[in-house]
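*Asks:* predicted model and sequence follow; I will ask about them next.
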Amino acid sequence: MIRVLLADDQALVRGALAAMLGLEADIEVVAEVGAGDEVVPAALRTAPDVALLDVQMPGRDGLAAADLRAALPSCRVVVCTTFGRPGYLARAMAAGAVGFVVEDASPEQLVDAVRRVHAGLRVVDPALAAESPATGRSPLTGRERDVLASAKDGATVADLARALHLSEGTVRNHLSSAIGKTGARTRAEAVRVAEDSGWL
């Protein structure tokens, strides 16, 4: 029996996935959570073999697969999301995920992905894998990504500096560099480009 943990902030999607997987004789859904912060505690309680994690959730996002891998190394992580972006694929794999499936995949493809990763294989959406080498790697450094992500809500440089414990000059430098690397003209445009590429 393959024990599966589902993490998706949309209850309807989570419920549909659980119902679909529950129809399989060799798969049992042992936990369902709606926030990233709930993944590791639920996994430690239920010891799943495979975790299907959405990308964007409250708390920790699904790309923080490294947290789950550190807490429960035997659990294999598959990112299952509507956000099929090369940047997300690259970040998920770097964090330790062994699969990346988009939610519009057929039920058969999702079930096959669960079985394949449980058997020790990697599974990546083919269209995304083909697109990824050209656009997937983020040009942003970790600090540039942090500053740009914090700037999403339009905070001032002073606010960003306080929140990130950096000087205002350092924040300006990181923002300027991120704007240049994304080919944007403004901070807001840089945020949009980075989000669309899956780099934030």
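*Replies:* Sure, I can see it.
*Asks:* switch to C-alpha atoms for all contacts and neighbour counts from now on
*Replies:* Will do.
*Asks:* which residues in this structure form helices?
*Replies:* 11-22, 39-46, 65-71, 86-94, 107-118, 126-135, 142-150, 157-164, 168-182, 187-196 (DSSP state H).
*Asks:* what is the longest one packed up against?
*Replies:* Based on contacts counted as 3 or more C-alpha pairs under 8 Å, 6 or more residues apart in numbering; DSSP states H and E, the elements that helix 168-182 packs against are helix 142-150, helix 157-164, helix 187-196.
*Asks:* now swap in the last one and tell me
*Replies:* Taking 3+ C-alpha pairs under 8 Å, 6+ apart as contact, the helices and strands that helix 187-196 lies on are helix 142-150, helix 168-182.
*Asks:* identify each buried residue in the longest one, please.
*Replies:* Buried positions in helix 168-182, judged by neighbour count with 16 or more other C-alpha atoms under 10 Å: 168, 171-172, 174-176, 178-179, 182.
*Asks:* will you turn those into a markdown table that also has distance to Pro41?
*Replies:* Listed next are those as a markdown table, based on distance: C-alpha to C-alpha, whole Å:
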| residue | distance to Pro41 |
| --- | --- |
| Glu168 | 37 |
| Val171 | 35 |
| Arg172 | 38 |
| His174 | 35 |
| Leu175 | 35 |
| Ser176 | 39 |
| Ala178 | 35 |
| Ile179 | 38 |
| Thr182 | 37 |
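*Asks:* also this one, for the comparison:
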Amino acid sequence: MKLLVAEDQSMLRDALCQLLLMEDDVEAVFQAADGEEAVQLLAEQPVDVAILDIEMPRKTGLEVLEWIRAHQELKVIIVTTFKRPGYFKRALASHVDAYVLKDRSANELMATIHNVLSGQKEYSPELVEEVAFAVNPLSAREREILVLVSQGSSNQEIANQLFLSNGTVRNYMTSIFTKLNASNRTDAVRLAREQGFI
């Protein structure tokens, strides 16, 4: 089988590739240092399984997964250190084949590769638990306002659109910042997306 490993930490990537190449049924392992490089490689090389880190420069693992689903038929395994419900939900929405934590051995990763190639799905139980028990602290109105913030709307534009006063929108924003422990609007949007709250 042919594999792609996309991981921005070169030492980790090299070690993983070496271990995978020691497996009898692994024919080739292509390496990508970031998401953009992963997409370029996938456009040029036929691959059976893509193993993607989430947080990479230029394109995230989730963006590479979405590109693959739009352009190719292959299995995708996301490996991550982050137990973030928002990331997991986005990966599930793109029909990721496996979503596992990085603290696994090469043998466990090979087992996951064989599982997905046989048509099975695999998700780390810790991640499933995080999503199942993640409670959204934002009210429906706060979510509505934060979505408009994420689209670049100012407080006044939000007030006009939702028939609220500017002061009311400011109060909602203060509440959002408090609930998410966010320092500013950009931070609030990022935190809410990571947790799958918007």
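*Replies:* That came in fine, so what should we check first? Note that the structure is a prediction, hence the values are computed from the model and not measured.
*Asks:* the residue sitting nearest the centre point of structure 1: what's it in contact with?
*Replies:* Residue closest to the average C-alpha location in structure 1 (C-alpha atoms, centre = their mean): Leu63, at 2.8 Å. The neighbours of Leu63 of structure 1, taking C-alpha atoms under 8 Å, 6 or more residues apart in numbering as the test, are 53, 55, 79, 88, 91-92, 95.
*Asks:* with Arg14 of structure 1 instead?
*Replies:* Residues near Arg14 of structure 1 by C-alpha under 8 Å, 6+ apart: 6-8, 32.
*Asks:* neighbour-wise, which one of those residues leads?
*Replies:* Among the contacts of Arg14 of structure 1, the one with the most neighbours (other C-alpha atoms under 10 Å) is Ala7, at 29 neighbours.
*Asks:* which one in structure 2 is aligned with that one?
*Replies:* Alignment note: Ala7 of structure 1 maps to Ala6 in structure 2; criterion TM-score structural alignment.
*Asks:* before we move on, the earlier item: which of the contacts of Leu63 of structure 1 lies closest to Ala194 of structure 1?
*Replies:* Closest approach between those and Ala194 of structure 1, by C-alpha to C-alpha: Tyr88, at 10.6 Å.
*Asks:* how close does the closest one sit to Val30 of structure 1?
*Replies:* Separation of Tyr88 of structure 1 from Val30 of structure 1 (C-alpha to C-alpha, to the nearest Å): 26 Å.
*Asks:* pick out whichever of those two has more residues nearby.
*Replies:* More crowded of Tyr88 of structure 1 and Val30, by other C-alpha under 10 Å: Tyr88, with 28 against 19.
*Asks:* so the more buried one touches Glu195, yeah?
*Replies:* No. Using C-alpha atoms under 8 Å, Tyr88 of structure 1 is not in contact with Glu195, being 9.5 Å away.
*Asks:* report the contact partners of Val102 of structure 1.
*Replies:* 80-84, 125.
*Asks:* possible to save these as JSON lines with neighbour count?
*Replies:* As requested, the contacts of Val102 of structure 1 are exported to JSON lines (neighbours: other C-alpha atoms under 10 Å):
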{"residue": "Cys80", "neighbour count": "25"}
{"residue": "Thr81", "neighbour count": "21"}
{"residue": "Thr82", "neighbour count": "14"}
{"residue": "Phe83", "neighbour count": "19"}
{"residue": "Gly84", "neighbour count": "22"}
{"residue": "Asp125", "neighbour count": "17"}
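*Asks:* dump those into JSON lines; add distance to Glu131 of structure 1 as well.
*Replies:* Converted to JSON lines, those look like this (distance: C-alpha to C-alpha, whole Å):
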{"residue": "Cys80", "distance to Glu131 of structure 1": "17"}
{"residue": "Thr81", "distance to Glu131 of structure 1": "17"}
{"residue": "Thr82", "distance to Glu131 of structure 1": "16"}
{"residue": "Phe83", "distance to Glu131 of structure 1": "14"}
{"residue": "Gly84", "distance to Glu131 of structure 1": "10"}
{"residue": "Asp125", "distance to Glu131 of structure 1": "10"}
